[in-house]
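Asks: I would like to see how this sequence folds:
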Amino acid sequence: MKNAFLEIFDNILGAVREPLVVLNADFRVVKANQAFYTIFDVNPDETEGTIIYDLGNRQWDIPRLRELLESILPQNTVFDNFEVEHTFDNIGFKIMHLNARRIYNNENETSLILLSIKDVTVREDYKRYLEEAVYKRTAELRTAQKKAEVNKQAAEAALVKVQQLKEQLEAERAYLQEEIKLEFNHDNIIGRSDEINYVFYKVEQIAATDTNVLILGETGTGKELVARAIHSLSKRKDRALVKMNCAALPTSLIESELFGHEKGAFTGAHSKRIGRFEVANGTTLFLDEIGELPLDLQPKLLQVIENGKFERLGSSETRSVDVRIIAATNRNLEEEVNNKKFREDLWYRLNVFPITLPPLRDRQGDIPLLVQFYVKKIAKRLGKTIEIIPAKVMTVLQQYHWPGNVRELENVLERAVINSSGPKLHLVDKLRKPFRDLSARQRTLEAVEKDYILKVLEQTTWKVSGKNSAAEILGLDRSTLRARMRKLNIQKP
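Replies: Next comes the predicted model:
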């Protein structure tokens, strides 16, 4: 019977995608299918004849697995959906559903054990796991409340846990719905220059770790795209990247947005709100424009980075989270520290692994690739066909200084596509004159930004919002532009 079963295993079950392992009565591996070797990165040459607990340098010596094989299964012929959580050295954290079945010989003694393993760690299964956990814990609580012998304190603790699971799930769903509404420039960073290849190298270096990252670069260089690239290559990629722009919110709302608040914590707090840190528990939080974070909030952010603990507004309860921080800024934070506008200890915590993005003027070789990409994308959206980009136009685009970087390039190309009546791209903007004061590289990013915003405001006769306004040219929301004008002390003469 044993040989017949193994022959079936080799001929049929070997093609099954779900990992399968056949053990003998001593828990030694008799056979395993290819899915087991692939998913769990186990060496086939060191598997057969080995006790399952000794696989992968004893990575499979899992207490819950021992409980199933040695305590539960001997009392049952079949045991389904036994859940195991375990962190492997080589493949990281896994949530597994185990099904075990005893196979008897002619003497009615256990001859073989068939163990099937379902990996439910991926993102969609993880969401279902949260939903099922909420349902299961709620059902358990209702049953427990009907029994007089249930300990009241334990029931209240279980209710708190259920509520936390519900809140986390609802907050993540709400955040994902907001993210779906956003439109990003492109899925991948485009370029082949040495400068952008070095950025790719730095991303690959740091992505697999949980180290904090600080992304530096001028406005419009693609800092958010780099943050998303780091997250998509990390072990947290199965959960959504959570984002917050520190410059897009009034100072009074930033603390509530980051840490959440209780009902009645301040005027207008009509209900409880979960902050971005709780939404990002177990994943990555991208803090854009970190240099805009108010000085009085920086100690609270430092506390979360150092020990993973914080309190909601209006609450004395300390909460713990596991969040990886990726921050970005177009400011010179070291200079901000010297000017007492940014905490030195927070800067040290964020500046563990800095990545500096090159401005577009230093990536001239990438401009043709970007132009081809954006012209195709914009023309498709506008229902046009642009097949020819004249060499003269491309030369003008490559020679321009691009103070607004890729964001400005996209705006220029959109105006060009709109004004092109045929298959040939017609450039509308006059880009022959380079950006004034090329020595700006030696000044602070804030000074460069102020000069550029002033230049655009002068070109638009100080029209901040609407069609052909400064906000449209800069690619900013009007509220964000007004906030930057206040921050940089830009006033209409």
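Asks: from now on I want contacts and neighbour counts done on CA atoms only, so please keep to that.
Replies: OK.
Asks: next helix or strand past the longest strand along the chain?
Replies: Looking across the chain with DSSP state E, the single longest strand is strand 92-104. Downstream of strand 92-104, the next assigned helix or strand under DSSP states H and E is strand 110-119.
Asks: name the helices or strands packed onto that next one?
Replies: strand 20-24, strand 92-104 (3 or more C-alpha pairs under 8 Å, 6 or more residues apart in numbering; DSSP states H and E).
Asks: want to throw those into a markdown table with mean neighbour count and distance to Thr143?
Replies: Shown next, in a markdown table, are the helices and strands packed on strand 110-119 (neighbours: other C-alpha atoms under 10 Å; distance: least, C-alpha to C-alpha, whole Å):
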| stretch | mean neighbour count | distance to Thr143 |
| --- | --- | --- |
| strand 20-24 | 23 | 36 |
| strand 92-104 | 18 | 25 |
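Asks: next up, for comparison:
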Amino acid sequence: MRHGRVQERSRKSEERSLLALENSTDGLWDWDIPSGSVFYSTRFLQILGYSPEEFPGTMESFRNRLHPEEAGCTWTAIERHLKERIPFNVEYRLQTKSGAYLWFLARGQAIWDSAGKAVRMSGWIQEITERKQAELDLKAALFEIKELKDKLEAERAYLQEEIKLEYNYENIIGQSDEINYVLYKVEQIAATDTTVLVLGETGTGKELVARAVHSQSLRKDRALVKINCATLPANLVESELFGHEKGAFTGAHARQLGRFEVVNGATLFLDEIGELPLELQPKLLRVIQDGEFERLGSSQTIKVDVRVIAATNRHLEEEVRKGRFREDLWYRLNVFPITVPPLRERREDVPLLVNYFVAKISKRLGKSIENIPTTVMNALQSYHWPGNIRELENVLERAVINSSGPKLHLVDELKTIHKDLATARKTMEEVERDYLVQVLEQTGWKVSGKDGAAEILGLDRSTLRARMRKLGIFRP
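Replies: Have a look, this model is predicted:
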């Protein structure tokens, strides 16, 4: 009799507990493991939008509505709780009747028999969709901040390289019709996002023109990032332009952002574009045309908004005919070409350039050059300047160094070009080849170092070596 009263009190207590749980804001479930039946509370079904008929009392009803990304780990957590008694406390998504997924925090507790076998497991779910979405939004925001931080750090590193050099790109020196026409073209195109191709011989100031375009553009508040396609080994150009993932190749110990990613929203200057390896040209065409690419070692497409300014001293049309440059890329780059004239075609600008460089070099060297003799100026104006403005600056630096007083003393022997040579119809490549050979012979074929050909020409030694290979120049 007493045992019956105890059972009755236990039953009524359980009924009161179930009634209280039914009114809870959380969804409850009770799994009878031997029979496989599961009790889902009314609130549980209401949260998901199902009727009892639509959500049968089985464990499969629950498992079939788990999000695929959490299904495996959730069931593993249940099994580990039943077998190893590891606390069950997980977060997962369940599909509602509408098809949408809601996030839940779930806890559960099993009951084991005397033999240690789980016979029952009960638990509850609490909807946390808003909290979870806030977490995901925060995670996405932190990732975006990290990406932006990486880009800013990379841009700062590139900018630090740039500010080591002094540029006068806001005021290109010259008053000749030829240079005024270049400046007119710059003003025409600067405010647009059109790709610009700057053409001209070595040393004519193509980079200054590129910087002039950038400084008058809508992107002028961001740094102009430069990459010289000739100074990088062919196997590194792709990584520099498009970046790489960790482990993409031997030596890739960390992910690196490429220049296109760093310069997103700004301008990229591709110097010596004619040296770009043929196999990379389709990838460059795609990013110019569609604004998308993939890092080395990644299949994820990255979208960017980059204005491209390219420069070359080569006849790209001739390179296309020879099969060394893609025709489609040539057409894409050649939308708005600006040709920078050689110094021999703008001789009236020589005095302005001489005065500018002498003042600049004198200040740097702590000298005071106040007098440039007429004979010196005439010699400078009469010379044909195959190395253009870069050669003029180097000649003037040597002159300032060797001038002991206020009068400029010219140390270089500037031979006036013969009339028959002036009228000869040589290609730009032939003129460049002849001049490089002339300078190399003058230095005893010394490429780098003090008084080497690279120093005289004002070129990086790797650039000079690349040009020598391209033009077929070898030491006899």
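Asks: so which residues of structure 1 form strands?
Replies: Going by DSSP E, structure 1 shows strands at 20-24, 29-32, 78-88, 92-104, 110-119, 213-216, 242-245, 284-288, 309-311, 318-320, 324-329, 354-356.
Asks: out of the ones you listed, which gets nearest to Lys272 of structure 1?
Replies: strand 309-311 (13.1 Å; C-alpha to C-alpha).
Asks: before we move on, back to that, matching residues in structure 2 for the longest strand of structure 1?
Replies: Counting by TM-score structural alignment, strand 92-104 of structure 1 lines up with no residues of structure 2.
Asks: likewise for stretch 369-387 of structure 1?
Replies: So stretch 369-387 of structure 1 sits over residues 352-370 in structure 2, by TM-score structural alignment.
Asks: thinking again about what came up before, against which helices or strands is the longest strand of structure 1 packed?
Replies: By 3+ C-alpha pairs under 8 Å, 6+ apart, strand 92-104 of structure 1 packs against strand 78-88, strand 110-119.
Asks: closest to Thr221 of structure 1 out of those?
Replies: strand 78-88 (37.4 Å).
Asks: list the buried residues of that closest one.
Replies: Phe79, Glu83, Val84 (16 or more other C-alpha atoms under 10 Å).
Asks: aligned partner of the first one in structure 2?
Replies: Following TM-score structural alignment, no counterpart is assigned to Phe79 of structure 1 within structure 2.
Asks: thought Phe79 of structure 1 was touching His97?
Replies: No: Phe79 of structure 1 is beyond contact range of His97, at 10.9 Å (criterion: C-alpha atoms under 8 Å).
Asks: hang on, the earlier thing: which positions in the match of stretch 369-387 of structure 1 come out as buried?
Replies: Leu353, Val354, Asn355, Phe357, Val358, Ala359, Ile361, Ser362, Lys367, Ser368, Ile369.
Asks: then stretch 164-174 of structure 1?
Replies: Buried residues in stretch 164-174 of structure 1 (16+ other C-alpha under 10 Å): Leu165, Lys166, Glu167, Gln168, Leu169, Ala171, Glu172.
Asks: export these as a markdown table, with columns for distance to Leu214 of structure 1.
Replies: What follows is the buried residues of stretch 164-174 of structure 1, written out as a markdown table (distance: C-alpha to C-alpha, whole Å):
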| residue | distance to Leu214 of structure 1 |
| --- | --- |
| Leu165 | 31 |
| Lys166 | 32 |
| Glu167 | 30 |
| Gln168 | 27 |
| Leu169 | 28 |
| Ala171 | 26 |
| Glu172 | 24 |
